[in-house]
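Participant: Quick one, structure for this:
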Amino acid sequence: MVKKLKILLIEDDMIEIMKLNRTISRLKLDHTIVEANNGEEALEVLEQKDNLPDIILLDLNMPKINGIEFLKILKADDVLKYIPTIILSTSNNKKDLLECYKTGVAGYVIKPLKYEDYVSKIEKLLAYWSVNELIVV
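Facilitator: Below you'll find the model as predicted:
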C-alpha cells in the first residue's frame, strides 16, 4: 500500500523549494511538505517529537548549519536518527558523498539540470519511500 508521506525539506534556495512543490503537484502526489530554510530551522521543526516527518530531503550547501553538520546532529539523537534522510544536492563531490554515507544517510540524489529528469528522480524517490516500511517513533 502506498502511504502519504510527511516530508521535511531542508533547502535554502526558494527556486528549489518551488521546484519540488511543483513536481509533487504535477505528479498528483498527496504528500505533505514541511519546509525549513536551513539546519537551524529544521532542528526547531524536529523538536516537535510527536509530529516527526517520515523522511527528510536535505540539501548540503546551506548557511548556518550545512547539510553534513545537520546530518551529524540528527544521527546523534536517539529518536531522530531513525528518520531516513536523503541528500538532494547539486554536489557530485566524492568526499561529500562518502561523508554522507559514513554518517548514515539513506540515499544521495544529485539534482539534474533538466526539469524532466528532476521530476523522474523525485517520482522514483518518493515512490520507494511510500512503499517502504518506516519506523514510527
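Participant: from here on, contacts and neighbour counts on C-alpha atoms
Facilitator: Fine.
Participant: Can you name the residues that contact the residue nearest the centre of the chain?
Facilitator: Centre of the chain computed as the mean C-alpha position; nearest residue by Cα atoms, centre = their mean is L57, 0.6 Å away. Neighbour list for L57: 7-10, 85-88 [criterion: Cα atoms under 8 Å, 6 or more residues apart in numbering].
Participant: Proceed likewise with the subsequent sequence, for comparison:
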Amino acid sequence: MNPTPTEPAGSKSILLVEDDLQDVQLMLAALEQHHLADRVFVVHDGAEALDYLYCRGAYQHRTCGNPALVLLDLKMPKVGGLEVLKIVKADALLQSIPVVVLSSSRETADLTECYRLGVNGYVVKAVDYTGFMTAVRQIGAFWMKLNEPPPAARAACR
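Facilitator: As a prediction, the model looks like this:
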C-alpha cells in the first residue's frame, strides 16, 4: 500500500482520514493483511482530505480519480469529519463515493447527523485489538470486494 498521491487509473483505492497514528497503523495493517485495496492514501485531518479529493494544495499534481471508499474519523483538527461528510455528499462529483465513519463516538447526535448528511456506514471503533482489526477487515471486504459501485463519475479535480 502506497501513501503517495498518484493513483493509477483503474486502481481501487481507499482514502483514510484519521488523525490518530496508532489507529492509522492498525487500519493499514488490517487492509494490507487481507489485500483489500490496491492503495491506501492517508491524510490526518479534514482539510487535507478535501485537498486530496479536490486535487489542490499538496495534491494538486495527483492523478485525478475518486477513491473507491473513504474511511472517515469524526473528531479531527482543522476540519471535522461531519464537515467533510457534508461537503462530499453535497458535491455531484463526489457524492457517489461510499463514506464510512469510523469513530469512537457513540453519541446519538453524531450518528443521527452522519446519516442525515448521507453517510454510507457508521462503525464505532472497538477498543480491543481483535475487535478493531475485525471491523476494519469486514468494512474493507464489503466495500472493496462485495459492493458493486456505480459507474465511475468524473473526479472532483477542477
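Participant: coming back round to it: so can I have a markdown table of the contacts of L57 of structure 1 showing neighbour count?
Facilitator: As requested, these are exported to a markdown table (neighbours: other Cα atoms under 10 Å):
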| residue | neighbour count |
| --- | --- |
| I7 | 19 |
| L8 | 22 |
| L9 | 24 |
| I10 | 26 |
| T85 | 24 |
| I86 | 21 |
| I87 | 25 |
| L88 | 21 |
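Participant: which of the residues you listed still touch in structure 2?
Facilitator: Contacts conserved in structure 2 for the contacts of L57 of structure 1, using both residues aligned by TM-score structural alignment, their matches' Cα atoms under 8 Å: 7-10, 85-88.
Participant: out of those residues, which are inside strands?
Facilitator: Judged by DSSP state E, the subset of these located in strands is 7-10, 85-88.
Participant: ok, which stretches of structure 1 are strands?
Facilitator: Here structure 1 has its strands, by DSSP E, at 6-10, 32-36, 55-58, 85-89, 107-110.
Participant: So which elements touch the first one?
Facilitator: So the one you mean is strand 6-10 of structure 1. Packed against strand 6-10 of structure 1 by the contact rule (3 or more Cα pairs under 8 Å, 6 or more residues apart in numbering; DSSP states H and E) you find strand 32-36, helix 39-46, strand 55-58.
Participant: average distance between it and structure 2?
Facilitator: When structure 2 is overlaid, strand 6-10 of structure 1 sits 0.5 Å from its aligned residues on average, using mean Cα distance after the TM-score superposition for structure 1.
Participant: List of residues touching that strand?
Facilitator: By Cα under 8 Å, 6+ apart, the surrounding residues in contact with strand 6-10 of structure 1 are 17, 31-39, 42, 52-59.
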